[in-house]
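Asker: got a sequence here, can you build the structure:
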Amino acid sequence: MAQVTFKNNPVTLVGQEVVVGEKAPNFTVLANDLSPVTLQDSAGKVRLISVVPSLDTGVCSTQTNTFNQAAASLGEDVVILTISADLPFAQARWCGANAADAIQTLSDHRDFSFAEAFGVGIKELRLLTRSVFVVDKNDVVTYAEYVSEGTNHPDYDKALEAVKQATNK
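Answerer: Just a heads-up that it's a prediction; the model follows:
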């Protein structure tokens, strides 16, 4: 399992860590209108899955805005999903306040399904640890980054390069 800290304190991650080259596990999260969303809902597309502890924090907001801005250059075959344990209503409010219209924010607050499927649930806080995944059109994980300190930024350039490589397959 990935070794992760949050504010420099070790945390316990729940779930199964995903590995590059493996088939991505399915999950069920909630859209802002409370409808269920699964990985299979975006089948046939390249998925960049940006995972944040809470959209209402500086690093998470920057991460989400960075990927929202990058979306325009990634093309129609790419879907960007931002997943957190925030309530769907808070996610919708954040999107409206930040003009985030090129990504889909999804909530894992109800079942922690994504947290357990991708090994990103912080047991002590019931939040998701900062991470980024790229899943190709065949549902194979082609990139996985578990950020070692939850308050640090992911490697945006590497994640976006992984998306571009996945779209060229």
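
Asker: from here on, contacts and neighbour counts on C-alpha atoms
Answerer: Will do.

Asker: doesn't Gln3 fall inside a helix?
Answerer: No - under DSSP: H, G, I helix; E, B strand; the rest coil, Gln3 sits outside any helix and is assigned coil.

Asker: hang on, it packs against Thr129?
Answerer: No - between Gln3 and Thr129 there is no contact under CA atoms under 8 Å: 10.8 Å.

Asker: which residues do the two both contact?
Answerer: Common contacts of Gln3 and Thr129 (CA atoms under 8 Å, 6 or more residues apart in numbering): none found.

Asker: neighbour-wise, which of the two wins?
Answerer: The neighbour count for Gln3 versus Thr129, taken as other CA atoms under 10 Å, is higher for Thr129 (31 against 12).

Asker: just give the nearest non-adjacent residue to the more buried one, would you?
Answerer: Val120 (5.3 Å; CA to CA, 6 or more residues apart in numbering).

Asker: structure for this one too, so we can compare:
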Amino acid sequence: MATITLKGNEVHTLGALPEVGNKAPDFILVDTDLSEKKLSDYKGKVVILNIFPSLDTETCAMSVREFNEKVSDMENTVVLCISKDLPFAQKRFCAAEGLDNVIPLSAFRSNFGKEYNLEFSDGPLKGLFSRSVIVLNVSGEIIYKEQVAETTNEPNYEKVMAAILK
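Answerer: Take a look at the predicted model:
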């Protein structure tokens, strides 16, 4: 179990994120067109998993906007924005914001949160995901991970980008 905070109050997740150096577990998530996407669909690319509770919060929305901008000129890099928001809401949000450099994926019918140990196990967001970023190299190995200590804070974008550019 990992301990983080939500507005200063202690909350817990199911466990620790997968370790740096390990192969990332494959998953099946739902794209905005309701097709299923697997991590293996992005094999051979650098993959940023931008994981958060919901696009309906300002911090989550900001992280999607920020990653959309940061990867706009990067080749062979994809950002998968993962939450339990329904695919319809994700599509509407990205269209309204003009975000086309990120791929929103829904875990509404997935075990993703349990497989990656980042689902909240208690607190008001129980069942949703803690704000986390996991970066994978072209071989699918984890090269960076961050579970944001305070859920209302944004991830450390500079460290994410530094991990990619190593």
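
Asker: TM-score for these two?
Answerer: The TM-score (TM-score structural alignment, normalised by the length of the second structure) is 0.93; 163 aligned residues with a CA RMSD of 1.3 Å.

Asker: circling back: show me what the residue nearest to Thr129 of the first structure lines up with in the second structure.
Answerer: Taking TM-score structural alignment, Val120 of the first structure has Leu118 as its aligned residue in the second structure.

Asker: tell me the contacts of its match?
Answerer: Neighbour list for Leu118 of the second structure: 13-17, 129-130, 132 [criterion: CA under 8 Å, 6+ apart].

Asker: top of the residues you listed by number of neighbours, please.
Answerer: Counting neighbours by other CA under 10 Å, Ser130 comes out on top of the contacts of Leu118 of the second structure with 31 neighbours.

Asker: hang on, that residue packs against Glu150?
Answerer: No - in this structure, Ser130 of the second structure is not within contact of Glu150 by CA under 8 Å, at 9.3 Å.

Asker: number of nearby residues for the closest residue to Gln40 of the first structure other than its chain neighbours?
Answerer: Distances taken as CA to CA, 6+ apart put Asn26 closest to Gln40 of the first structure, at 7.1 Å, once the chain neighbours are dropped. Using other CA under 10 Å, Asn26 of the first structure has 13 neighbouring residues.

Asker: go on, the one 5 residues further on?
Answerer: Counted with other CA under 10 Å, residues neighbouring Ala31 of the first structure total 21.

Asker: contact partners for it?
Answerer: When contacts are counted by CA under 8 Å, 6+ apart, Ala31 of the first structure touches 37, 88, 104-107.

Asker: can you select the buried ones among these for me in PyMOL?
Answerer: A single PyMOL command is used to select the members of these judged buried by 16 or more other CA atoms under 10 Å:
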select buried, resi 88+104+105+106+107
